[in-house]
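Q: what follows is a predicted protein model with its sequence.
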Amino acid sequence: MKVLFVCIENTCRSVMAETVFNSLAKSWKAESAGVEAGKEYDGKAVEILEKRGYRVNEGRPKSLKDVNLESYEVVIAVCGESACVNVPHRNVERWYVEDPKGKGVDEYLKTLSMIEDKVRELLRRLEDESS
């Protein structure tokens, strides 16, 4: 079963959520995409994840055009920007995580902590529903 995390460019928040989810999930798999694809993953986000012990998948940002939305059971929009709230899927959840891009390390850590909490909560719900 698959989850898709979506943000604006698939460079920071959605990558963080995908990475955390895949490191904690037992029977679910996550991927991520952006409304539009950025050029590369946010270096500071990758660094923060790796310092916390997460392994970031190699790759490049993808856009929603690069994925088949119907292959995901759940789509999580981790952004509140207007372009991000209109993801066309039957089961969309919105988290409204603030974008730390271009800010200090503390903002990235705050974002990662919020994502970790939300991912743990999501996994509890998904595992309860599937058992």
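A: Okay, I see it. Numbering: from 1, shown residues only.

Q: for the rest of this, base every contact and every neighbour count on C-alpha atoms.
A: Will do.

Q: I figured Lys57 hits Val20, correct?
A: If you look again at residue 57, you'll see it is Asn, not Lys. No - here Asn57 lies out of contact with Val20, judged by CA atoms under 8 Å, at a distance of 11.0 Å.

Q: these two - which one has more neighbours?
A: Neighbour totals were compared for Asn57 and Val20, and Val20 leads with 23 against 12 (other CA atoms under 10 Å).

Q: got the buried residues for the helix or strand where Asp106 lies?
A: Per DSSP states H and E, Asp106 falls inside helix 105-130. For helix 105-130, a neighbour-count test (16 or more other CA atoms under 10 Å) marks 108-109, 111-112, 115-116, 118-119, 123, 126 as buried.

Q: if I look at Gly53, how far off is Asn10?
A: 21 Å (CA to CA, to the nearest Å).

Q: swap in Met114?
A: In terms of CA to CA, Met114 sits 17 Å off from Asn10.

Q: how about the strands of this structure, start to end?
A: 2-7, 29-34, 74-77, 92-94 (DSSP state E).

Q: so what's the residue nearest to Trp95 when sequence neighbours are not counted up against?
A: With CA to CA, 6 or more residues apart in numbering as the criterion, Trp95 has its nearest non-adjacent residue at 4.8 Å, and that residue is Val78. Val78 makes contacts with 5-7, 13-14, 94-97, as judged by CA atoms under 8 Å, 6 or more residues apart in numbering.

Q: next, the one to line up against it:
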Amino acid sequence: MKELNMSKLKILFLCTGNSCRSQMAEGWAHALKSDVLEPYSAGIETHGLNPNAVKVMAEAGVDISGQKSENIKDLMHIDLDVVVTVCGHAHETCPVFPADARVVHVGFDDPPKLARELAEKGASEEDQLDAYRRVRDQIKTFVEQLPENLEENAS
């Protein structure tokens, strides 16, 4: 069993607050690619788990409610292979990682920000959740193509 873990790619999904996009990516990686990936997620800061992210992932059959918002400082002991920054701020402020961790940037829209903008325009709660669903589905598509698509997104 230990040999299997050693062959898995240790991948960290990094976002600003580790509340939404990086959590979705970790959830999809566990659900779809646990045979080849050992996924983690963290933030430059910790904002807690976004309830709407939990809700839309559950709609897609993936339970991320047990995941917790982690700070990147708490994961620095893990010998990562790849760090995927999923938002611009995390990419711009990404800390230096020890060893051979490669940093890849794949930006996704910020669902809470999109939902807030929609709410200001009077959109329904369902329309706001659609912003989360759209990003959830984009992240799923990205994760489905892991680890092959890491080469084309290398920075």
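A: On my side now, so go ahead. Since the model is a prediction, treat every value here as computed from it, not as a measurement.

Q: returning to that earlier point: between Gly53 and Asn10 of the first structure, point out the one with more neighbours.
A: Each of Gly53 of the first structure and Asn10 has its neighbours counted (other CA under 10 Å); Asn10 has more, 27 against 11.

Q: which residue lines up with that one in the second structure?
A: Here Asn10 of the first structure is matched to Asn18 in the second structure, going by TM-score structural alignment.

Q: surely that match is in contact with Leu49?
A: Yes - contact criterion CA under 8 Å: Asn18 of the second structure and Leu49 qualify, at 7.3 Å.

Q: identify the contacts common to the two.
A: With CA under 8 Å, 6+ apart, Asn18 of the second structure and Leu49 have common neighbours Ser69.

Q: so which residues of the second structure form helices?
A: Secondary structure of the second structure (DSSP state H): helices located at 2-7, 21-33, 51-59, 88-92, 111-120, 125-144.

Q: any idea how far Leu114 of the second structure is from the residue nearest to Leu118 of the second structure when sequence neighbours are not counted?
A: Nearest non-adjacent residue to Leu118 of the second structure, counting by CA to CA, 6+ apart: Gln128, 6.2 Å away. Distance, Gln128 of the second structure to Leu114 of the second structure, by CA to CA: 7 Å.

Q: settle it for me: which of these two has more neighbours?
A: Neighbours per residue, other CA under 10 Å: of Gln128 of the second structure and Leu114, the larger number sits with Gln128, 21 against 16.

Q: corresponding residues in the second structure for stretch 107-121 of the first structure?
A: Under TM-score structural alignment, the match for stretch 107-121 of the first structure is residues 131-145.

Q: measure stretch 2-16 of the first structure end to end?
A: Using CA to CA, the end-to-end distance of stretch 2-16 of the first structure comes to 16 Å.

Q: next, count neighbours for the alignment partner in the second structure of Val92 of the first structure.
A: The equivalent of Val92 of the first structure in the second structure is Val103 (alignment by TM-score structural alignment). The local packing of Val103 of the second structure (other CA under 10 Å) involves 23 other residues.

Q: try Leu24 of the first structure
A: Around Leu24 of the first structure there are 15 residues (other CA under 10 Å).

Q: just give me the match in the second structure for it.
A: By TM-score structural alignment, Leu24 of the first structure lines up with Leu32.

Q: the residue lying closest to that match once chain neighbours are set aside and Pro112 of the second structure, how far apart?
A: Excluding the flanking residues, the one nearest Leu32 of the second structure by CA to CA, 6+ apart is Glu144, at 6.8 Å. Taking CA to CA as the measure, Glu144 of the second structure falls 24 Å from Pro112 of the second structure.

Q: and if you look at Val104 of the second structure?
A: When distance is defined by CA to CA, Val104 of the second structure is 23 Å away from Pro112 of the second structure.
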